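# sequence-free structure coming up:
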């Protein structure tokens, strides 16, 4: 039974990672991956069911997506501000 939950967590994390990586920056991709894995593990620990694991992966992926996107935007803004003006 525990093995099934871990497989569900891995599948949910993989799905969130693949869905969240289209046309994004590197920090956003890492945020989705890390958030989905962390959320899946936390959901499994707290809920102990497949639904909790998948829900945790979804919520963690969304939070990681936003954190990574903000980081990519901040890095892009710094890059453009450091460029010489002609």
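That came in fine, so what should we check first? Since the model is a prediction, treat every value here as computed from it, not as a measurement.

# Every contact and neighbour count from this point should use C-alpha atoms.
Fine.

# Next, the contact list for residue 72, please.
Residues in contact with residue 72, defined by CA atoms under 8 Å, 6 or more residues apart in numbering, are 25-28.

# so which of those residues is the most crowded?
Within those, residue 28 tops the neighbour count with 24 neighbours, counted by other CA atoms under 10 Å.

# now the helices for this protein?
2-20, 26-47, 50-82 (DSSP state H).

# Kindly calculate the angle that the longest one makes with helix 26-47.
If you take axes from the mean of the first three to the mean of the last three CA atoms, to 10 degrees, helix 50-82 sits at 160 degrees to helix 26-47.

# okay, now the one to match up with it:
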């Protein structure tokens, strides 16, 4: 059991490092979109008890909000 937990924590850590490395070349707008999609997906899953449609819908809405967040600052 401990080896499975250790493997799981190592896998999550590796995935997190890869994900953070992938964001290095992104613009601030793209980063906002990714963060918004993640938060929206988590919110949709929590509010509906894990329904797939709500998770995807939350990710879409969060991504759109994150993408549009930085528009007014550029003017």
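It's in. The shown structure was predicted, so the numbers you read here are calculated from the model rather than taken from an experiment.

# which one in structure 2 is aligned with residue 69 of structure 1?
Using TM-score structural alignment, the partner of residue 69 of structure 1 in structure 2 is residue 71.

# distance of that match from residue 49 of structure 2?
33 Å (CA to CA, to the nearest Å).

# now residue 16 of structure 2
24 Å.

# try residue 57 of structure 2
Relative to residue 49 of structure 2, and taking CA to CA, residue 57 of structure 2 is found at 14 Å.

# List the residues that contact the residue nearest the centre of structure 1.
For structure 1, residue 32 is the residue whose C-alpha lies nearest the centre (CA atoms, centre = their mean; 1.6 Å). When contacts are counted by CA under 8 Å, 6+ apart, residue 32 of structure 1 touches 16-17, 20-21, 60-65, 68.

# which of those residues map to contacts in structure 2?
Retained in structure 2 (both residues aligned by TM-score structural alignment, their matches' CA atoms under 8 Å) from the contacts of residue 32 of structure 1: 60-65.

# Including distance to residue 82 of structure 1 and neighbour count, could the residues you listed go into TSV?
Shown next, in TSV, are these (distance: CA to CA, whole Å; neighbours: other CA atoms under 10 Å):
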residue	distance to residue 82 of structure 1	neighbour count
60	33	26
61	31	32
62	31	20
63	29	18
64	27	25
65	26	27
